[in-house]
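Visitor: Kindly generate the corresponding structure for this input.
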Amino acid sequence: MSVNALVEKGILAEQKCGSNFAYTLLEDGLFLPTEYKVLRSQDDQCFLKCMKLTYNGQIQFYYLLEDYRSLAQMLPSLDADGLMVIVTNVLANMLQVKNNGFLSCQKLDLTFEHIYVDTNTYKVKLVYVPVNQGFYMDDASCENAFRTSLIKLIGTTQNLCNNKTIKFANSLSNALLSLQDLYETANTGEAFQPYGNTGVINAKTYPGMQPKTEGRRRSASSMQLVSLNAPNKIALAVDRSEYVIGKKADAVDGVLSFNKMISRIHCKIIQKDGQFFIEDLQSANGTYVNYEKLNPHSPRLLKNGDRIRLANSDFEAMID
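Guide: A predicted model of the protein is given here:
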C-alpha cells in the first residue's frame, strides 16, 4: 500500500509544490468533472482542499495541506492511543465517502504519506482524485489494503502496540467485520465509566438547583451522549428539556472544551414527550446524525445507538 498505483501505472505524476503537492493527469479523457464538482462542494472538511489547474497543457490536481501533517511524518512520535483516534477518524471519513452516492473509496489515496492529520485535534483529511480509474479495483480492495497496512504497522511498530491496538488488529483480520463494524470497534476498544469523572462541566446553574449527585444523575438521566474519539472518555448526561452543547462554559449545559473545531454554542438536545431530538445551532463545522449533515435549526429525532458528529468529534446516543 506504500506505492501509489496510479503513479506506478503512469496515469498520474506527483509533484512537490513547496509545502503542498499536486497530481498531474498524464492521460487524456480520465478527468471526471462531476466528481470534481461534488468534491469541491463538500463542506464537511473530510477532504484535503483540491484545485484543478492546467500544467504544461495537462490537468493538474493541486492539494493544499494547510497546517496538516502526513500520518507517515507523525508515526515516530505517535503513541497507540493517538493512532486509534486517527484511525477512527479515517474510518469515519471513509464511511462518509461510501454513503455519499457520488464518490468512491477507490479514488482515495490511503497511503500513510497522503493521510493528513491535524496534530492538535487528530482530525483527518483524505486525498481524493476525481478520475475514472481508482487506486484500487473496487471498494473491497480499498478496505482490504487499508486493513493490511494497519495490521503491518501495529505489528512492527513498538510505540504503536498495546492491548487496544492488538485487539483492533485482530478485528482488522476478521473478514466478517464491515467497515462500519471496524469503526465501531475502534471506538469501543476500552471500557469507560458513564458516571463519575467524565471531564464534563455542567456550566449553567440556577437559584435553588439541587447539586447533581451521582445518584441523582443516574436515576434522572434517560439519555447520554458518549464520546467515541475524544482524548478522554466523556459522557454528557442530558437532564433537562433543552440541553445546549458547546465549548463556551458560561453559555451551555454540556461543555466540550477539548476540540477547538466545536463551536462555542454548537447544538442542543431537546427532550419532548419522551423522545429526544438534536438541533444544530448554526455551528461553524456542522452537526451530523449517522454521517448526514443537519440543516441549522431543523431538529432530528434520535434513536438509541445513533452516531452523532460534532465538527470532527464522534459520539453515540445512549437512550434508555
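
Visitor: Every contact and neighbour count from this point should use C-alpha atoms.
Guide: Noted.

Visitor: Contact partners for the spatially most central residue of the chain?
Guide: Nearest to the mean C-alpha position of the chain, by CA atoms, centre = their mean, lies N89 at 3.4 Å. Going by CA atoms under 8 Å, 6 or more residues apart in numbering, N89 touches 122-124, 229, 312.

Visitor: Out of those, name the ones that lie in strands.
Guide: V124 (DSSP state E).

Visitor: Neighbour count and distance to F61 added to the contacts of N89, as CSV?
Guide: Listed next are these as CSV, based on neighbours: other CA atoms under 10 Å; distance: CA to CA, whole Å:
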residue, neighbour count, distance to F61
Y122, 25, 25
K123, 23, 22
V124, 28, 19
N229, 24, 31
N312, 26, 25
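
Visitor: Between the contacts of N89, which sits nearest L65?
Guide: Looking at the contacts of N89 and their distance to L65, the nearest is V124, at 11.3 Å (CA to CA).

Visitor: and the gap between the closest one and C105?
Guide: 15 Å (CA to CA, to the nearest Å).

Visitor: Over to L228?
Guide: On the measure of CA to CA, L228 and C105 end up 23 Å apart.

Visitor: With I151 instead?
Guide: For I151, the distance to C105 equals 20 Å [CA to CA].

Visitor: For these two, indicate the residue with more neighbours.
Guide: With neighbours defined as other CA atoms under 10 Å, I151 and C105 compare such that C105 has more, 23 against 19.

Visitor: quick one more, to check against the first:
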Amino acid sequence: MSDLSFESIVKTNTSESSISYILEDEKIFYEVGYKVLQNQEKYGLLKCGKLYQNGKIKLVYGISKYKPLGTLLSQISQQNFLFVVSRIYDIARHVEENGFLRCENIETTIDRIFVDTEDLSVYLVCLPISTVSIHQNTQLFYENLKQVVLMAAKSFPGLKTSEVLKIIDSPKGEECSLNKEIKPKGSDETDTDGEPPVTPPQPLKGDYPDKTFGQKKKGILSNLFSRKKSGENTGASGSKSIELVSTNTKDEIRFVINKPEFLIGKYAGKVDGVIPNEKTISRIH
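Guide: Predicted coordinates:
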C-alpha cells in the first residue's frame, strides 16, 4: 500500500457544486478524521460527506457557495488578497494543532482554495485518508502552498513579495498579530501605533444567498439533482434535514436527507433512497 501514489488510488471529479474523491481501496479511509471533519467548517475546513458508488467510498465536498481563489484574483484588492492568505495559513496551523487531521492531506492548488465572496472567509479541502497522502510530508505541503501563494501574488503588481512572506513565514502563535494588521470585515479598531486600520475586506459585487444547512449539503448528488433552492427543515427530534428534487431523471424523485450517510440505489430495502429505471444507477451508491 505504501508504494501506491495518491493519484493511483484516489480518483477526483469536480463539478460546479461539488468535488468528489473515489477511494479505490477503502482501507485508506480514515474514520476518525472523517468524524472530525463534520464540525470543522468554523475553522475553515469544508465538511466531508460520505457515499458509496459502485461499492467504493466516495467523499464529497459541497462548494456551490464558494469561488476558487484563482477566479477571484482579478476581482479582489491587494489588501483582501493578503487577508485571504493570512486565513489560509491560520487554517493550516489549526490542522497541525488538531492532532486528528494532517496537513499532507490538504489540497493546495489554486482551484481548490475556496473563498466566500460575502466576507472573504476561506475554506480548504482536507481528505480523511491514511497510508497515502497528497503531499509526502508536512514540509512539502508548506513548500507547495508557498509556491501557489507567491504565484497568485503576481496578480498584484504593487504587492511586495516581502509582505506576502511576512505572512507565510510567521511563526506559530503570531496569527493574532498578523490579523491585527489585516483586519476582517467590519473591524473599526485602530492599530497599536494609533493609525487607522487598513481597509477591511469587502464582499464582491453580486447577489449571494444566505448560508443554510441545506445549501451546504447540495452537490452531493449533482449529476441527478438540481441546485434548486430548498428549505431547511427541522424534524421532531430537532435534527435538520433537506429535500433534494431530481431534474435529470425520467420521473421526479424527491429525497429527504436527514443523516450524514444516505445510500441510494435501485433496490428498496437495501438503500435509503430508491432511484428506479435509471441505467446509470447501480444497486447501491
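
Visitor: which ones are touching the counterpart of V115 of the second structure in the first structure?
Guide: Residue pairing (TM-score structural alignment): V115 of the second structure is matched to V117 of the first structure. Counting by CA under 8 Å, 6+ apart, V117 of the first structure touches 68-71, 86, 123-125.

Visitor: need those residues in TSV with distance to Y288 of the first structure, can you?
Guide: Output for these, formatted as TSV (distance: CA to CA, whole Å):
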residue	distance to Y288 of the first structure
Y68	23
R69	25
S70	26
L71	25
I86	19
K123	15
V124	16
K125	17
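
Visitor: Highest neighbour count among those?
Guide: V124 (28 neighbours).

Visitor: Could you find the closest non-adjacent residue to that residue?
Guide: Leaving aside its sequence neighbours, V124 of the first structure sits nearest to V117 (CA to CA, 6 or more residues apart in numbering; 4.6 Å).

Visitor: so how far is L65 of the first structure from that neighbour?
Guide: The spacing between V117 of the first structure and L65 of the first structure, counted by CA to CA, is 10 Å.

Visitor: does the residue nearest to the centre of the first structure sit in a helix or strand, and which one?
Guide: helix 80-98 (DSSP states H and E).

Visitor: Give me the mean distance between the very next helix or strand once past that helix and the second structure.
Guide: The helix or strand immediately downstream of helix 80-98 of the first structure is strand 108-109, counting by DSSP H and E. The superposed strand 108-109 of the first structure is, by mean CA distance after the TM-score superposition for the first structure, a mean 0.8 Å from where its aligned residues fall in the second structure.

Visitor: Mind giving me the packing neighbours of strand 108-109 of the first structure?
Guide: Identification of packing neighbours for strand 108-109 of the first structure by 3 or more CA pairs under 8 Å, 6 or more residues apart in numbering; DSSP states H and E yields strand 124-128.

Visitor: I'd like the next helix or strand past the strand it packs on.
Guide: Trace forward from strand 124-128 of the first structure with DSSP H and E and the next one is helix 139-156.

Visitor: Work out the gap between the helix or strand following that following helix and the centre of the chain.
Guide: Proceeding N to C from helix 139-156 of the first structure, the next assigned helix or strand is helix 163-172, under DSSP H and E. Distance, stretch centre to chain centre, for helix 163-172 of the first structure: 19 Å (CA atoms, centre = their mean, to the nearest Å).

Visitor: I'd like to check what contacts helix 163-172 of the first structure. Which residues are they?
Guide: Outside helix 163-172 of the first structure, the residues that touch it by CA under 8 Å, 6+ apart are 80, 84, 147-148, 150-151, 154-155, 177, 182, 185-186, 189-190.

Visitor: how many degrees apart are that helix and helix 80-98 in direction?
Guide: 30 degrees (axes from the mean of the first three to the mean of the last three CA atoms, to 10 degrees).

Visitor: between helix 163-172 of the first structure and helix 139-156, how big is the angle?
Guide: On the basis of the same axes, to 10 degrees, helix 163-172 of the first structure is oriented at 150 degrees to helix 139-156.

Visitor: what comes up buried for helix 163-172 of the first structure?
Guide: The neighbour-count check on helix 163-172 of the first structure (16 or more other CA atoms under 10 Å) flags 164-166, 168-169, 171-172 as buried.

Visitor: Adding distance to C46 of the first structure, write those residues out as a markdown table.
Guide: Conversion of these to a markdown table gives the following (distance: CA to CA, whole Å):
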| residue | distance to C46 of the first structure |
| --- | --- |
| K164 | 26 |
| T165 | 24 |
| I166 | 27 |
| F168 | 23 |
| A169 | 24 |
| S171 | 25 |
| L172 | 23 |
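
Visitor: which one among those gets closest to E214 of the first structure?
Guide: The nearest one, if we look at the buried residues of helix 163-172 of the first structure relative to E214 of the first structure and count by CA to CA, is K164, at 28.9 Å.

Visitor: For that closest one, give its distance to T185 of the first structure.
Guide: Distance, K164 of the first structure to T185 of the first structure, by CA to CA: 10 Å.

Visitor: With S173 of the first structure instead?
Guide: Distance, S173 of the first structure to T185 of the first structure, by CA to CA: 13 Å.

Visitor: Looking at these two, which is more packed in?
Guide: T185 (17 against 13).
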